[in-house]
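Engineer: predicted model and sequence follow; I will ask about them next.
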Amino acid sequence: MPRKLVGAIIFGDLKNERTNNIDFVLEDQLKFEGETGPYVQYSHARAESILRKASAVDFHTTDKEVDDPAAWETVTALNEFPSVVESACKDFEPSEIAKYSLKLAKAFNKYYAHSKVLVEDDKLGARLALVKSVSIVLKESLNLLGVKAPDEM
């Protein structure tokens, strides 16, 4: 069974609270839009694609100040990651991580749709640092759920 299919099944199951009964429809879980594993995986792959395109840019030494209003939803979501993981562990509730990863993926995709991430200006490094942060956190979120985070889709 392909890795992406397995990931979609795992994510589709774990995004629901463990005490709830669910109607699991495989076709719905394989879609690249909506609250699915492939949507989160695709968001990670999109971030990695942006970073590959900007591979010549050294964003480690640049100003990390993000002044783009569209970025703040993503920054806010990134800041929630440690507390979400802590809560999910305390409550034995992996759905909290799955729901969080969907929230971050949605915020990132909204940011990407409204911002020109790869424009060469004095804020390029900050935008790339944000994309790198999203990539790392989405990958870790998926890994915590036992789902692979592909770099390409």
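Structural biologist: Everything's here; your move. Numbers count the residues shown, from 1 in each chain.

Engineer: please make it C-alpha for all contacts and neighbour counts, starting now.
Structural biologist: Fine.

Engineer: now do the strands in the protein.
Structural biologist: Read by DSSP state E, the chain holds no strands at all.

Engineer: could you give the number of residues near the closest residue to A54 other than its chain neighbours?
Structural biologist: In space, not counting the residues next to it along the chain, A54 is nearest to L118; the distance is 7.2 Å by C-alpha to C-alpha, 6 or more residues apart in numbering. Applying other C-alpha atoms under 10 Å, we find 15 other residues in the vicinity of L118.

Engineer: could you pull out the helices in the protein for me?
Structural biologist: Using DSSP state H, the helices found in the chain span residues 3-14, 26-29, 37-53, 72-91, 95-114, 124-144.

Engineer: on that earlier part again, wait, isn't the residue nearest to A54 in contact with A126?
Structural biologist: No - using C-alpha atoms under 8 Å, L118 is not in contact with A126, being 10.7 Å away.

Engineer: below is structure B, check it against A:
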Amino acid sequence: MENKEEIAKQVGVGAVIFHDLKNDRLNTFDFTLDEVVRFEGETGPYVQYTYARAMSILRKAEFLPDENKNYSLDDEESWEIVKFIQGYPEMVLEAADKYEPSVVAKHAIRLSQAFNKYYGNTRILDDDDQQEARLALVYVVTVLLKEDLHLLGLQAPERM
């Protein structure tokens, strides 16, 4: 992997910033370095790793989104992610109106959890008539996670 040091810096800095921003700004919280840098749970590295995992799927499939294509999915797991997509504009407005970055951080965590559940339960690269639609869903997840991270001032490494 190229740029290991740069990615480590992005993840390390992101871990500290994310931990601070995921908490309501008016509440106090405990800071434990071991918890902050974990790749599981409600951490920045967890969100960044989820983004990198989704990007890896898209690279492997050589997926390119096509706005003129009709992507249709009818499974329950996909619908859980679609709910996050539909509510994204309102979430950003809420965070801005309340001056509350934790709204964005919590969205990133919940979207990451939903995607990882989807990833664990769904054969995304199963060569069938819905593969392109599943890849389109993964693509939208990467767009939203990257935007969440950027709204919080964090990098979104494509490989980890």
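Structural biologist: In hand now; what should we look at? Predicted, not measured: the structure shown is a model, and the values here were computed from it.

Engineer: superposed, what's their TM-score?
Structural biologist: Once superposed, the chains reach a TM-score of 0.95 (TM-score structural alignment, normalised by the length of the first structure), with 152 aligned residues with a C-alpha RMSD of 1.3 Å.

Engineer: ok, back up a step: residues touching the aligned residue in the second structure for the residue nearest to A54 of the first structure, list them.
Structural biologist: L118 of the first structure maps onto L125 in the second structure, with residues paired by TM-score structural alignment. Contacts here follow C-alpha atoms under 8 Å, 6 or more residues apart in numbering; on that basis L125 of the second structure touches I57, A61, Q131, L135.

Engineer: by neighbour count, which of those wins?
Structural biologist: L135 (22 neighbours).

Engineer: does that residue really touch L58, like I thought?
Structural biologist: Yes - counting by C-alpha under 8 Å, L58 is a contact partner of L135 of the second structure at 6.8 Å.

Engineer: ok so, going back, distance of the match of L118 of the first structure from K60 of the second structure?
Structural biologist: To K60 of the second structure, L125 of the second structure is 9 Å away according to C-alpha to C-alpha, to the nearest Å.

Engineer: find the residue at the geometric middle of the second structure.
Structural biologist: Centroid check for the second structure by C-alpha atoms, centre = their mean gives L145 as the closest residue, at 3.4 Å.

Engineer: quick one: map it onto the first structure.
Structural biologist: Matched to the first structure by TM-score structural alignment, L145 of the second structure sits across from L138.

Engineer: I'd say that match and H44 touch.
Structural biologist: Yes - taking C-alpha under 8 Å as the definition, L138 of the first structure is a contact partner of H44 at 6.1 Å.

Engineer: now do the shared contacts for those two.
Structural biologist: A105, A149.

Engineer: what's the closest non-adjacent residue to A8 of the first structure?
Structural biologist: Nearest to A8 of the first structure is G37, by C-alpha to C-alpha, 6+ apart, at 4.8 Å.

Engineer: and for the corresponding residue of the second structure for the one you found, the neighbour number?
Structural biologist: Here G37 of the first structure is matched to G44 in the second structure, going by TM-score structural alignment. Using other C-alpha under 10 Å, G44 of the second structure has 31 other residues around it.

Engineer: got a markdown table for the helices of the first structure, with distance to N20 of the first structure too?
Structural biologist: Converted to a markdown table, those look like this (distance: least, C-alpha to C-alpha, whole Å):
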| stretch | distance to N20 of the first structure |
| --- | --- |
| helix 3-14 | 11 |
| helix 26-29 | 17 |
| helix 37-53 | 19 |
| helix 72-91 | 15 |
| helix 95-114 | 11 |
| helix 124-144 | 21 |
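
Engineer: great, nothing more from me.
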